[in-house]
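Participant: Build me a structure from this.
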Amino acid sequence: MAFVKLCSSISKQIIQPAFRVQKLSTPFSRSLSTAANYEFIKVEKKGEKENIGLITLNRKKALNALCDGLMNDISNALDSLEADKSIGAIVLTGSEKAFAAGADIKEMQNKTFSECFSGSFLSAWDRVSKTTKPIIAAVNGYALGGGCELAMMCDIIYAGEGAKFGQPEILIGTIPGAGGTQRLTKAVGKSKAMEIVLTGNQFTAIEAEKWGLVSKVFPVEQVVDEAIKLGEKICTNSNLIVAICKESVNSAYETTLSEGLRTEKRLFYSTFATKDRKEGMTAFLEKRKPDFTGE
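Facilitator: The predicted structure follows:
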């Protein structure tokens, strides 16, 4: 959740260059759908085979604070990318200044308990975590509150050297509400998660990598390119087996060891019903590259 107010104070302390989306060295790029009307995001196809969907958060004046409209845009974009068979992986990013500086406090200021409870407030924000295709967060700048939670909904986090993470909801009299206390604890452990959420302190990309929250750290200008390269590497595998593997890893993340092992075994068995498993093993024995079809 957090923090338009917090971000306002932050922005006063830092130089405010004109908002820009990071340039990519990859020459292949086009709009995913000219018919799509997104107010708060940009959606493009990236990579040499245009098989990577790139979603860029684009709330220029609010450091990409997460409002309902922006989250609805993300949800709709994910629906389109999931349905597009040419897309094998997705990258989610913001600007060099802010991945997402938090939730929009103005939208939450006057909400009541009954409104939140009866309306299942923030429940729709989980759409990112329910994506079947692998999704990589490319984080630069501030990823605070809801921004940190959004990054943690992704499967892999790549971060720029200047990225700052945090769950500062405690500073405005509330707690994380979109997975901050849950996913963070799974990622970094109880003690470190308690320190982060009870103090509201920010932490760096290097610390996030050390604690296991971030996979890799890169120079700011390389983060999105590296995330796209990772997506392209993933796309060389069977998209069907990738989805099955993702489900198995998530099982380890969300269940007990014994239940996770049972799930893994069942999913392992299920690959033997696919043409791609047979093609992969045959290609290995014939010492050639496999020709996966997603079947």
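Participant: going forward, measure contacts between C-alpha atoms and count neighbours the same way
Facilitator: Noted.
Participant: Helices of the stretch 151-295 of the chain, residue ranges please.
Facilitator: With DSSP state H, counting those that start in this stretch as the criterion, the stretch 151-295 of the chain has helices at 180-188, 190-199, 205-211, 223-235, 239-254, 257-270, 275-285.
Participant: Any buried residues in the longest one, and which?
Facilitator: Which is helix 239-254. 239, 240, 241, 242, 244, 245, 247, 248, 251, 252 (16 or more other CA atoms under 10 Å).
Participant: isn't the first one right next to residue 85, touching?
Facilitator: Same thing as residue 239. No: applying CA atoms under 8 Å, one finds residue 239 not in contact with residue 85, separated by 9.5 Å.
Participant: Need the buried residues of helix 239-254 in a markdown table (columns: distance to residue 5).
Facilitator: Conversion of these to a markdown table gives the following (distance: CA to CA, whole Å):
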| residue | distance to residue 5 |
| --- | --- |
| 239 | 42 |
| 240 | 43 |
| 241 | 44 |
| 242 | 40 |
| 244 | 41 |
| 245 | 40 |
| 247 | 37 |
| 248 | 39 |
| 251 | 37 |
| 252 | 37 |
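Participant: let's see this one next to it:
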Amino acid sequence: MEDATVVVSTVGRISTVTLNRPGARNAISSALLRELRAAFADADANPEVGAIVLTGADPAFCAGLDLNELGNSGTNLRVADRDVPVGQPWRTLSTPIIGAINGAAVTGGLEFALHCDILVASERARFADTHARIGVLPGWGLSVLLPLAVGRGMARRMSLTGDYVPADVALRAGLVTEVVAHQELLPAARRVAESVVSNDQDAVRALLASYREIELALSSGGTEIEARTAREWLARGDPSARVAARRDAVVARGRAQYEGQSLPEK
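Facilitator: Below you'll find the predicted structure:
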């Protein structure tokens, strides 16, 4: 039997969801996306769960779409779920998600992070948007959420260059709320989750829903524009062939940057 690509552990009122493809740097396969959506839906439906912590099995948080699957069949680009709104990777949850970013959060992995409500990062965390480097366009709200998180200039710099942003720069930019020693990451994320679950849960969920509705209003239809742009891009040619041709170069360049050639500080 194939190992689970997502592992769930619930202790007290906190459910920890771990992306579990460490050999592939937790890249998003069709199986992983389906399992993640199911895990979130189950946790959200459980009245005993007050917060979700999302993390990855070391050494990465999530390296984005699995380029092997994307370059061969492209099925991980088209995992249907009618309950998932446009511009989101999973269905809308009422439960707060704390992202514990333990390593590289790249492209689709960065979009996963952006859809968390609070981010805590390990000192080893790195963030990058390599959509343009790979030859695909975002479809999970990155072009809406990234500028809201880090500002117009930093968002465009990340997207147009594909360069990596280290944890300390991400903290100053406002992408993450805290950077801790790697071994302290999950305890730190759990402390945030414990503070959340100690509050009035009806108030927490109502306030979170309000934040999200305001965010959608501020985007002024941005998710629909992003979705239309992605559809038009796909109509120009098969993304699988484009990715297959660029895959080795993309991986090599990303590895070199992650190991020490990150986006310089201004």
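Participant: out of the buried residues of helix 239-254 of structure 1, who's nearest residue 37 of structure 1?
Facilitator: residue 239 (27.9 Å; CA to CA).
Participant: Spell out the secondary structure type for residue 92 of structure 2.
Facilitator: coil (DSSP: H, G, I helix; E, B strand; the rest coil).
Participant: and the counterpart of it in structure 1, how many neighbours does it have?
Facilitator: Under the alignment (TM-score structural alignment), residue 92 of structure 2 maps onto residue 130 of structure 1. Using other CA atoms under 10 Å, residue 130 of structure 1 has 12 other residues around it.
Participant: Could you pull up the contacting residues of the most centrally placed residue in structure 2?
Facilitator: In structure 2, the residue lying closest to the centroid (CA atoms, centre = their mean) is residue 112, at 1.6 Å. Neighbouring residues of residue 112 of structure 2 by CA atoms under 8 Å, 6 or more residues apart in numbering: residue 89.
Participant: What's the match for it in structure 1?
Facilitator: Residue 112 of structure 2 maps onto residue 150 in structure 1, by TM-score structural alignment.
Participant: Now do its match against residue 123 of structure 1, distance only.
Facilitator: Look at residue 150 of structure 1 and residue 123 of structure 1: by CA to CA, to the nearest Å, they are 13 Å apart.
Participant: Need the residues touching each of the two.
Facilitator: residue 178.
Participant: re the thing from before, mind putting the helices of the stretch 151-295 of structure 1 into JSON lines with distance to residue 70 of structure 1?
Facilitator: Listed next are those as JSON lines, based on distance: least, CA to CA, whole Å:
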{"stretch": "helix 180-188", "distance to residue 70 of structure 1": "19"}
{"stretch": "helix 190-199", "distance to residue 70 of structure 1": "25"}
{"stretch": "helix 205-211", "distance to residue 70 of structure 1": "25"}
{"stretch": "helix 223-235", "distance to residue 70 of structure 1": "20"}
{"stretch": "helix 239-254", "distance to residue 70 of structure 1": "26"}
{"stretch": "helix 257-270", "distance to residue 70 of structure 1": "34"}
{"stretch": "helix 275-285", "distance to residue 70 of structure 1": "37"}
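Participant: what's the closest of the ones you listed to residue 53 of structure 1?
Facilitator: Nearest of the helices of the stretch 151-295 of structure 1 to residue 53 of structure 1, taken as CA to CA: helix 223-235 at 8.8 Å.
Participant: Let me see the ranges of the strands in structure 1.
Facilitator: Taking DSSP state E to define them, one finds strands in structure 1 at 29-31, 41-46, 52-57, 89-93, 98-100, 135-139, 142-144, 156-160, 164-166, 203-204, 216-218.
Participant: mean per-residue distance, the fifth one to structure 2?
Facilitator: Mean deviation of strand 98-100 of structure 1 relative to structure 2 after superposition (mean CA distance after the TM-score superposition for structure 1): 0.3 Å.
Participant: residues in contact with that strand?
Facilitator: Residues outside strand 98-100 of structure 1 that contact it (CA under 8 Å, 6+ apart): 57, 63-66, 93-94, 138-144, 146-148.
Participant: Narrow those to those that are buried.
Facilitator: Neighbour counting with 16+ other CA under 10 Å marks 57, 63-66, 93-94, 138-144, 146-148 as buried within those.
Participant: List the contacts of residue 197 of structure 2.
Facilitator: Contacts of residue 197 of structure 2 (CA under 8 Å, 6+ apart): 13, 14, 50, 51.
Participant: now residue 52 of structure 2: how far from residue 252 of structure 2?
Facilitator: Separation of residue 52 of structure 2 from residue 252 of structure 2 (CA to CA): 33 Å.
Participant: between these two, which one's more packed in?
Facilitator: The residue with more neighbours, out of residue 52 of structure 2 and residue 252, is residue 52; 27 against 11, by other CA under 10 Å.
Participant: What is the aligned counterpart of that one in structure 1?
Facilitator: Matched to structure 1 by TM-score structural alignment, residue 52 of structure 2 sits across from residue 90.
Participant: The stretch 1-150 of structure 1: helices as residue ranges?
Facilitator: Under DSSP H, counting those that start in this stretch, the stretch 1-150 of structure 1 gives helices at 4-13, 68-83, 105-108, 113-118, 146-153.
Participant: Quick check: the corresponding residue of structure 2 for residue 246 of structure 1 vs residue 99 of structure 2, distance?
Facilitator: By TM-score structural alignment, residue 246 of structure 1 lines up with residue 208 in structure 2. Noted for residue 208 of structure 2: a distance of 15 Å to residue 99 of structure 2, by CA to CA.
Participant: quick one, which of the helices of the stretch 151-295 of structure 1 is packed in tightest?
Facilitator: Across those, averaging neighbours per residue (mean count of other CA atoms under 10 Å) puts helix 223-235 on top, at a mean of 21.
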